[in-house]
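Participant: got a structure for you, letters missing:
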């Protein structure tokens, strides 16, 4: 990795990009936890001043990147990723053109490597599409969450899609299984969320007055045995938003070992649900080049379909 301080000029193609995303592209081998740590410590400077991870860069900005040391590692290639995983992701591509790609991400696959994870979905896609010079994640979903994930193939496309996200023009809808019965009178959940760093580099999110605004819309799709299948439409996209909003209403998500009841979750593993019951089902946006309105549906993975069938009421 870099053995000395780098001063990187922000070009027009990177204008509007968040500082953390900018650093992840320039320091691709660095763990995500390291990137956030050097930002928090003030080692990363924008125009000689401290900046936050969510600072939006502008053309002409100068970003100071400190010397970063990480374990030596060759670039990810075919031999680093199991062939079965390459095939699995290739078969999970829902749509692709010259500008972007939509993938039905499997549960258990991180969106990118780092923090002890050798590779994630974006690294797999870069191996699958070696001629695409700039493949970047447009947004993220949790490692244990399955479903729609959007990838841009060009900086201009990424910039346009990020502008749509900021303008609340994305349609993001999820399917989740919540434990117990969802409250009948609760459809809109408007509770601010605060994200706290954990010593291991992870996150823990809580409802807090000093948190950021977070709005979710819940709707019961089907009553199950001891649980409800709900659809969730996001107005905002905060970390762990659905999981914490569901918990705040007394209905933790099935398989959520971070916020839910681990002992309860164990009962569903023999039934085939060994992970978080959260699926990014629909993703809608405007194509940055063709200006076509696009809406994609990610089919449920077999484990999710099986648990719904198993718990369906007669």
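Facilitator: Good, I have the coordinates. Given the structure is predicted, the values throughout are model-derived calculations rather than measurements.

Participant: C-alpha only now, for contacts and for neighbours.
Facilitator: Fine.

Participant: state which helix of the chain is the longest.
Facilitator: helix 155-166 (DSSP state H).

Participant: and the angle for the following helix or strand past it with helix 155-166?
Facilitator: Downstream of helix 155-166, the next assigned helix or strand under DSSP states H and E is strand 171-179. Counting by axes from the mean of the first three to the mean of the last three Cα atoms, to 10 degrees, strand 171-179 lies at 60 degrees to helix 155-166.

Participant: contacts for strand 171-179?
Facilitator: For strand 171-179, contacts defined as Cα atoms under 8 Å, 6 or more residues apart in numbering pick out 226-234, 246, 251-254, 277-285.

Participant: buried subset of those?
Facilitator: Buried subset of these (neighbour count, 16 or more other Cα atoms under 10 Å): 227-234, 246, 251-254, 277-285.

Participant: show me where the stretch 101-250 of the chain has helices.
Facilitator: 121-128, 155-166, 241-248 (DSSP state H, counting those that start in this stretch).

Participant: now do the buried residues in the second one.
Facilitator: Which is helix 155-166. 155-162, 165.

Participant: got it, and stretch 17-33?
Facilitator: 17-24, 27, 29-32.

Participant: one more structure, for comparison:
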């Protein structure tokens, strides 16, 4: 078999699925197990039938059950401690950005510019970098997502049970997410709940989200924090988790986000760039939920990054 990676070539392995891993998709299990192996290679192994479950072929979306036996073919992986190029530095950066960690969960203050997953020309994202930095970790999975340019609170589960519990809370709307966003113009809508139906589509080869009656329901509460003539700072609490939800709803309300090169205003973005804004002004400021086991409210906050604080300071000087 041709290999896409360098390093030791182990023998065939037979892995029995523990109860803790039950319910996980086969492809996700393989990506986590074969750290450093490109996803494209993992899916090729599945297509060719070289990965077997209970001696038979299995599809990528097969849900593993406790007691299943997974056959892993010989596949070269990077030497331990030798992550993909850029992975080590990104992993170290993320380790320094941890807001909280326990035996079930990591809460990150994700820097802007790092995607949550590799792909689209990126060799690594948050989860790949964390796995490279912690090769001994048996389980690391994203609980939810943030756009690449969005900074702030991001959850990573260290146990399958924690992932399932948090996914249930997210599905039933019991996780409170609050963002800080700088929008164009003087916000005069007060505190308002915006409700739209959003639909993903492709326009000019680019994935975009539009307001469309055939789309999925999206709801957000926008609250002004500081109102200016040029721009206004808002706190946004999202009730649903649709792709680009805040960005699209703000633009639809006539107040697109600063630095938004997809839904924003070019002249406004150029004006903000002169004030030092080099990315989307959207920050996941806090995330909280009631712990189902203890009934305790868990709340984690990420401070506004220095680059965004500097933009607000310069805006204040312009007003003065």
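Facilitator: Nice, I can see it. In this text the structure is predicted, and so the values were computed from the model without any measurement.

Participant: TM-score of the superposed pair?
Facilitator: After superposition, the two chains reach a TM-score (TM-score structural alignment, normalised by the length of structure 1) of 0.77; 281 aligned residues with a Cα RMSD of 3.6 Å.

Participant: related to what we said a few turns ago, which one of the helices of the stretch 101-250 of structure 1 lies nearest to residue 93 of structure 1?
Facilitator: With respect to residue 93 of structure 1, and counting by Cα to Cα, the nearest of those is helix 121-128 at 9.8 Å.

Participant: distance from the chain centre to that closest one, please.
Facilitator: Between the centre of helix 121-128 of structure 1 and the centre of its chain there are 15 Å (Cα atoms, centre = their mean, to the nearest Å).

Participant: what's the matching range in structure 2 for it?
Facilitator: Aligned using TM-score structural alignment, helix 121-128 of structure 1 spans residues 126-133 in structure 2.

Participant: what's the average distance of the matching stretch to structure 1?
Facilitator: With mean Cα distance after the TM-score superposition for structure 1, stretch 126-133 of structure 2 departs from structure 1 by a mean of 1.5 Å once superposed.

Participant: one step back: in strands, which of the contacts of strand 171-179 of structure 1 appear?
Facilitator: Within the contacts of strand 171-179 of structure 1, residues falling in strands by DSSP state E are 227-234, 278-285.

Participant: ok, the aligned partner of residue 268 of structure 2 in structure 1 to residue 228 of structure 1 distance?
Facilitator: Matched to structure 1 by TM-score structural alignment, residue 268 of structure 2 sits across from residue 264. Separation of residue 264 of structure 1 from residue 228 of structure 1 (Cα to Cα, to the nearest Å): 15 Å.

Participant: which residues touch residue 190 of structure 2?
Facilitator: Contacts for residue 190 of structure 2 (Cα under 8 Å, 6+ apart) come out as 222-224.

Participant: ok, now with 10 Å
Facilitator: 222-225 (Cα atoms under 10 Å, 6 or more residues apart in numbering).

Participant: ok, and the most crowded of the residues you listed?
Facilitator: Of all the contacts of residue 190 of structure 2, the highest neighbour tally under other Cα atoms under 10 Å goes to residue 222, namely 24 neighbours.

Participant: map that residue onto structure 1.
Facilitator: Under the alignment (TM-score structural alignment), residue 222 of structure 2 maps onto residue 218.

Participant: over to residue 114 of structure 2?
Facilitator: If you follow residue 114 of structure 2 across to structure 1 using TM-score structural alignment, you land on residue 109.

Participant: you'd agree residue 159 of structure 1 is up against residue 288?
Facilitator: Yes: counting by Cα atoms under 10 Å, residue 159 of structure 1 does reach residue 288; the two are 9.2 Å apart.
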